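**Student:** got a predicted model here, sequence first, then my questions.
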Amino acid sequence: MAKRPPRLLAVASGGGHWVQLLRLRDAFEGFETVYVSMFENYAEAVPGARLYTIPDASRFDKLSFLKVGLKALRIMAKERPKAIVTTGSAPMLGFILLGRMMGARTLWVDSIANAERMSSSGRLARRLAHRTVSQWPEVAEAEGVQYWGSVL
């Protein structure tokens, strides 16, 4: 019986976060990749892969984070990923936290849009994720995270 590849959960909100995540796809080679975002039509960009949708959440609406957290918990319980990669935004922090609790390796790639300092979500992720990286060398140095290059 052939061994299944490890499962990777690739999560990002919409817009630029999603575009950046898709540009990392070559790095997902060797994994069975499952995607999470906020729009069902994003499935067209990842044919053959499973895509789960979650609602958006705002730090100004704590109830929205509870809804995302419950959905994230169901996804994590079903998929049991070995690794989680995200390009953000805040609703994706729940996947990082749950991933850590469930033994998955976690990576937060802060958005390229944060050219002067890390996002507030990235600063939280720095405490939660196994690895947090910035796409700007100056930001990485100032924030005490790594710089691996940019995805754009």
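**Tutor:** Great, that's in hand.
**Student:** use CA for all of it now, contacts and neighbours both
**Tutor:** Noted.
**Student:** and the strands in this protein, which stretches?
**Tutor:** For the chain, strands defined by DSSP state E occupy the ranges 7-11, 32-37, 51-53, 83-86, 105-109, 131-134, 146-147.
**Student:** geometric centre of this protein: which residue is closest?
**Tutor:** Thr86 (1.7 Å; Cα atoms, centre = their mean).
**Student:** any idea which helix is longest in the chain?
**Tutor:** helix 62-79 (DSSP state H).
**Student:** buried residues in it?
**Tutor:** Phe65, Val68, Gly69, Lys71, Ala72, Ile75, Met76 (16 or more other Cα atoms under 10 Å).
**Student:** contacting residues around the closest residue to the fifth one other than its chain neighbours?
**Tutor:** Spelled out, it's Ala72. Once flanking residues are discounted, Ala72 sits nearest to Phe95: 6.2 Å by Cα to Cα, 6 or more residues apart in numbering. By Cα atoms under 8 Å, 6 or more residues apart in numbering, Phe95 lies in contact with Gly69, Ala72, Met76, Ile84.
**Student:** sorry, back to before: of all the strands of the chain, which one is nearest Ser121?
**Tutor:** strand 105-109 (9.5 Å; Cα to Cα).
**Student:** what's the closest one in contact with?
**Tutor:** For strand 105-109, the surrounding residues in contact (Cα under 8 Å, 6+ apart) are 82-88, 96, 99-100, 122, 125-126, 129-135.
**Student:** kindly reformat the strands of the chain as TSV containing distance to Glu44.
**Tutor:** Supplementary listing: the strands of the chain in TSV, determined by distance: least, Cα to Cα, whole Å:
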stretch	distance to Glu44
strand 7-11	15
strand 32-37	12
strand 51-53	10
strand 83-86	19
strand 105-109	23
strand 131-134	28
strand 146-147	31
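**Student:** ok, and here's another one to check against it:
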Amino acid sequence: MKVCLISSTGGHFDELTKIIPAVEEHDYFLITEKNKSRKVDSSQGKVYFLMQQERKNAMFLLIFVANIIKSFFLYLRERPKVIITTGAGATYPFCLIGKIFGAKLIYIESYAKIYSSSATGRLMYKISDEFFIQWETLQDSYPNAKYRGALF
């Protein structure tokens, strides 16, 4: 079974790497954003990069469209059966494409979200096959979410 682990850079990626031991027995790959200030250790497996997208960046729309196109081709190249994500924004197009093509989608809401939902979480809640929260306090925001503890 092929598994995709996808997240933006920073804390989302740190959370995502905690999942690697659970998927090591499968054919898995990582997708994250390219970031000048942070190098990704490619010894963790096959890694692909999207462009880092910041909503406040004047080039956001152009970068967003470029990431959608790249996500489409990455999906066609790898065709994962399962997509696991911790968010954020740049991950949504790949997850939506995967869902359209029949991949199982698993979303894990950010550890940083204790009392309120994230923008990505609200989008993913609608399309995820499995939705996990890391704080029980989020159960009101996501009534059908599963709480299994924190990744950290």
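**Tutor:** That came in fine, so what should we check first? Just so you know, these numbers come straight off a predicted model, no measurement behind them.
**Student:** just to revisit the earlier point, mean deviation of the longest helix of structure 1 from structure 2?
**Tutor:** Helix 62-79 of structure 1: mean distance to aligned residues in structure 2 after superposition is 1.0 Å, counting by mean Cα distance after the TM-score superposition for structure 1.
**Student:** what does that helix contact?
**Tutor:** So helix 62-79 of structure 1 is contacted by 7, 52, 54-59, 91, 94-95, 98-99 (Cα under 8 Å, 6+ apart).
**Student:** please redo it, this time with the cut-off set to 6 Å
**Tutor:** Helix 62-79 of structure 1 is contacted by residues Ala57, Gly94 when judged by Cα atoms under 6 Å, 6 or more residues apart in numbering.
**Student:** and the angle for it with strand 7-11?
**Tutor:** Helix 62-79 of structure 1 runs at 160 degrees relative to strand 7-11, counting by axes from the mean of the first three to the mean of the last three Cα atoms, to 10 degrees.
**Student:** what's the separation between Ile20 of structure 2 and Lys56 of structure 2?
**Tutor:** Separation of Ile20 of structure 2 from Lys56 of structure 2 (Cα to Cα, to the nearest Å): 31 Å.
**Student:** I'd say Leu5 of structure 2 and Asp27 touch.
**Tutor:** No - at 10.9 Å, Leu5 of structure 2 does not count as touching Asp27 under the criterion of Cα atoms under 6 Å.
**Student:** looking at these two, which is more packed in?
**Tutor:** Remark: of Leu5 of structure 2 and Asp27, Leu5 carries more neighbours, 24 against 13, as counted by other Cα atoms under 10 Å.
**Student:** report the contact partners of the more buried one.
**Tutor:** Leu30, Ile84, Thr85.
**Student:** tabulate the residues you listed (TSV), appending distance to Arg148 of structure 2.
**Tutor:** Shown next, in TSV, are those (distance: Cα to Cα, whole Å):
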residue	distance to Arg148 of structure 2
Leu30	23
Ile84	15
Thr85	16
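**Student:** of all those, which comes closest to His12 of structure 2?
**Tutor:** Nearest member of the contacts of Leu5 of structure 2 to His12 of structure 2, counting by Cα to Cα, is Thr85, at 8.6 Å.
**Student:** my read: the closest one touches Cys4, true?
**Tutor:** No - applying Cα under 6 Å, one finds Thr85 of structure 2 not in contact with Cys4, separated by 8.2 Å.
**Student:** more neighbours: Ile20 and Lys56 of structure 2, which one.
**Tutor:** Using other Cα under 10 Å as the criterion, Ile20 of structure 2 and Lys56 rank with Ile20 on top: 17 against 7.
**Student:** circling back to that earlier point, any idea how far the residue nearest to Ala72 of structure 1 is from Glu44 of structure 1?
**Tutor:** Separation of Phe95 of structure 1 from Glu44 of structure 1 (Cα to Cα) stands at 23 Å.
**Student:** likewise Gly99 of structure 1?
**Tutor:** For Gly99 of structure 1, the distance to Glu44 of structure 1 - Cα to Cα - is 26 Å.
**Student:** equivalent analysis for Ala142 of structure 1, please.
**Tutor:** On the measure of Cα to Cα, Ala142 of structure 1 and Glu44 of structure 1 end up 38 Å apart.
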